[in-house]
Structures are given as structure tokens and as C-alpha cells.
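Q: Coordinates for the following, if possible.
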Amino acid sequence: MTLPIDPTALAGLVSRQIRTGERQGMPTKIAIAERTYATDPDDLWNALTDAGRIPRWFLPISGDLSVGGRYQLEGNAGGVVEECEPPKRFAVTWEMGPMISWLEVRLDPAAEGTTLELVHEAPVDPDMWKQFGPGAVGVGWDLGLMGLGLHLDSGAAVDPATALEFPTSPEGMMFVRTAATGWADAAIADGDDPALARPAAEATLAFYTVIPEEGTQS
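A: Here you go, the predicted model:
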């Protein structure tokens, strides 16, 4: 499968918002990404929750996907399924080592198909936020939502090698820059200083688009 030739337009399909929150007495940042897909809620729900279909656009997944069960994405996050209301919403913990955050996905019918709203709430790491802002997490979700759209449009699986190489391609760099800028705009709208948010977006761009030196592994 080839990846899109108009990455700026594709990145523009996602609307982005940042909110400042609090959970269990800890300050949090809430990243919200929204995109509408040209399919019905049942098909989109299946693509998001079927263990055999998730790897066709994201990552292999194992574990128990029922409420209370633990899941694990290969080489990425794991966690606990906390809530599930097919085909409307689900909520899971998002655990990377000792870091725990919370993810909720909501689906709503729309005139053009189905709108997906992804809400990721995480404790604030001041140093990480200063360096990257919301883009370090947000751009990752942008790439995932892009893969989901490619799969839904064609029915085919996204080639993992092509997806891995995409951010370092010229088209991929344009996509990441557009997405990182969008997340910086969202952070500024939430009150972040533009003088800090803009360099953080550039750091995010460098993080996602660096090409490993020959003989090294990423």
C-alpha cells in the first residue's frame, strides 16, 4: 500500500485541542484529536476493537479486551480496559513502564460517516512538556489515525515497514510538521507561551523525523 501524496491535507483532517486538567490530585494535560471517517459506527468500532483487525492499521495486540481485562500492544503501551459501550465508546489505561495515563475513544454518527474523538489525559512532566509540548504524544496519535483512515478507505492492511519509514520521507516530514504545528496551536490556545510552544513543535518534528545513522538501530 502506498501512503498519501498530500500529507498536509491529510494532517488537516484532524482537529486538535489541549485542555489543562486534574486527576487524583495531579495536574494533567488532555490531548483531544477528532476526525470523521467515511464509514458507519459499527465498521469503525470493529476496526478499533477487534484484535484481528487492529494490527491491520496499528500494532499487534494481545490479552483480554473485555472490561477488566489487560491488553498489550506489541512494543508499545498496555493497560486495563475500564469501560466499553459498543459501538459508542471505550476507556482504557495507557501504561508505558511506570507511566500511567488514560485514553477514551468516542464514536458519533455524522453526515459524512462517523466522527472519532480520542481523548488522552496524562500527568504533566514539566521537563518533557517544556521540551516537546503535546506533540510528542499528539503526533503519534495523528500517525495512528492516518493509518486507520488508510485501512478504512481500502480495506487493506497498512504495510508496517512502509508506515515505519513514512515519517522520515519528504511527505512524512510534511505530515509531521503540520501535525506538530497543530498541536502547538492547540497548546497556545490553552494558555501556553508561544515562545515555548513553537520551539517544542520543532523538537517534536526532529524527534519523529530523525533518520538513524547507518549501522545503528532506532
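
Q: C-alpha from now on. contacts and neighbour counts both.
A: Will do.

Q: Only the buried residues of the helix or strand where V137 lies, if you could.
A: According to DSSP states H and E, V137 maps onto helix 135-154. Going by neighbour count (16 or more other Cα atoms under 10 Å), the buried part of helix 135-154 is 135-139, 141-152.

Q: sec struct for the closest residue to R89 other than its chain neighbours, please.
A: Spatial nearest neighbour of R89, chain neighbours left out: R106 (4.3 Å); criterion: Cα to Cα, 6 or more residues apart in numbering. For R106, the secondary structure call by DSSP: H, G, I helix; E, B strand; the rest coil comes out as strand.

Q: What count of nearby residues applies to R106?
A: R106 sits with 18 neighbouring residues when counted by other Cα atoms under 10 Å.

Q: can you pull the contacts of it?
A: R106 makes contact with K88, R89, F90, L116, E117, L118, according to Cα atoms under 8 Å, 6 or more residues apart in numbering.

Q: Following up with a second sequence; could you model it the same way so I can compare the two?
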Amino acid sequence: MKIDVTHQISAVRRKVGKRVLEAGEARVITIGQTYDAPLDDVWDACTNAERIPRWFLPVSGDLVLGGRYQLEGNAGGTIERCDPPKSFAATWEYGGDISWIELRLTAEGEERTRFELEHIAHVDDERWAEFGPGAVGVGWDSMVMGLALHLSTGASVTPDEAMVWVASEEGRRFMTEASEAWCAASIDSGEDEQSARAAAARTTAAYTATGEEGQ
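A: Okay, the predicted model is just below:
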């Protein structure tokens, strides 16, 4: 598994914001990347139960409107909205918490597709202050990287291969740079710079297991 870390980090666009829902204000992180693949192919990669494990995680359930899904060892939820091949929305249920994801795909010509995913969650101020957007953002960075590799090469990456790569020097550099990029997005959203950097340092430590934390 060979990744151009610098290229992949710079290819992704990250945004941090807020949204008012019926239950109150929620945090929103948005991650996007443009792939050199046609719209229908990207949609199939994101919704076909046989392809999803090649770049993300094994998935079970009914991948249809109203159906339940479960990612192995990760989140599950209900598909609440679906507009093939442009968008879908689903709940994201993990560790007793419920949040939401929304995926949008936009054709850029015949052979390029803009991928954009929003993760919307009610996060209390204390937990946000501890880790910031990178807590989930770094994981989504890994996901869009896996999709980039799959779409560009057709390759499949097993969970074991992914774990070995994450523990490598290259993998730790990727996690570190992704965390720093989410820190920059947080600061751009108006977050206090010192607080954002401290939260990012804790996120980096958690993902790379360095044990180093910001002061």
C-alpha cells in the first residue's frame, strides 16, 4: 500500500461549521475530494456492498432507502434519504451516540466527480474542546484516501493491510498531517487558535499513539 501523503492531504478540502437542528445546535464537518472517475462509478463504489469493503470496511444490511446497515467494527444506522446517483443521507450510530452523514456527488465533466461528505453531530463543548473536529475528521480522511486508491487503481485494501500501514512511519505522517489540516479548518471557522492547536495535538497523539499532548 503506497500513498503519496502530501498529494492526498492537499487534494482534500475540509470545512468546520454549525447547523441548527430540531434538537439544537450541531457541529458539522465537511470533507471533499474530486476523483478522476465518472459519477456512476463513484456512486457504485460508495453504495455497492461488494465494493465498499475494498476501500472502507465490510458492510452488512439492506443498502436501500429505509434499510439498516452495519459497518464491521464501526458505525451502523438507517438510510434516510437516497437520490441515485447524486446523494444519500443516513444516521451514524456508534457507541450509543447518534449523528448523521450526508453524501453528495457532483459530476465535473464526464470523467471527474466531486465527492463531498458532511458529518453532523451534537457534540458538547467539553468534548469538542478536548479533540476538536479531528476526532472524526482524521478517520474520514482515511476513508477518502482509501476511495482515492480504489478508484485510481482498482486495488482492494484489507483491514489487516490498512492496520499495518497506519502503524508505519508513512501512516503516522498521514494521520499527523490530517490532524493538522483539521486544526487549520477549525481555526478558519473561528475557533481560538491556541485551543484548536491543543485539541489537534491530543487528536494526533490518539491516532499515532505517541502519547504526546498539547499543553
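
Q: on that earlier part again, what lies in contact with the helix holding V137 of the first structure?
A: Helix 135-154 of the first structure is contacted from outside by 3, 10-11, 14, 31, 33, 35, 37-39, 44, 47, 56-58, 157-158, 163, 176, 179-180, 183-184, 200-201, 204, 207, using Cα under 8 Å, 6+ apart.

Q: that's a helix at T78 of the second structure, yeah?
A: No. Read with three-state DSSP, T78 of the second structure is strand and lies in no helix.

Q: That one contacts T91, doesn't it?
A: Yes. Shown here, T78 of the second structure and T91 form a contact pair, counting by Cα atoms under 8 Å, at 5.4 Å.

Q: And the helices in the first structure?
A: 7-11, 41-49, 126-132, 135-154, 160-165, 170-189, 194-209 (DSSP state H).

Q: could you say what helices and strands the last one packs with?
A: Looking back up the chat, that one is helix 194-209 of the first structure. On a contact count with 3 or more Cα pairs under 8 Å, 6 or more residues apart in numbering; DSSP states H and E, helix 194-209 of the first structure meets helix 126-132, helix 135-154, helix 170-189.

Q: report the angle between the axes of it and helix 135-154?
A: Put simply, helix 194-209 of the first structure runs at 50 degrees to helix 135-154, going by axes from the mean of the first three to the mean of the last three Cα atoms, to 10 degrees.

Q: re earlier: compile the helices and strands packed on helix 194-209 of the first structure into CSV and extend it with columns for distance to L196 of the first structure.
A: Converted to CSV, these look like this (distance: least, Cα to Cα, whole Å):
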stretch, distance to L196 of the first structure
helix 126-132, 7
helix 135-154, 13
helix 170-189, 9
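
Q: Quick one, which of these gets closest to A111 of the first structure.
A: Proximity to A111 of the first structure (Cα to Cα) singles out helix 135-154 among those, at 16.9 Å.

Q: How far off centre is the closest one?
A: Mean-position distance between helix 135-154 of the first structure and its chain equals 6 Å (Cα atoms, centre = their mean, to the nearest Å).

Q: excluding its backbone neighbours, what's nearest the equivalent of V14 of the first structure over in the second structure?
A: Matched to the second structure by TM-score structural alignment, V14 of the first structure sits across from V12. Excluding its sequence neighbours, the residue lying closest to V12 of the second structure (Cα to Cα, 6+ apart) is Q33, at 4.9 Å.

Q: What is the burial count for the one you found?
A: So Q33 of the second structure, with other Cα under 10 Å, has 21 neighbours.
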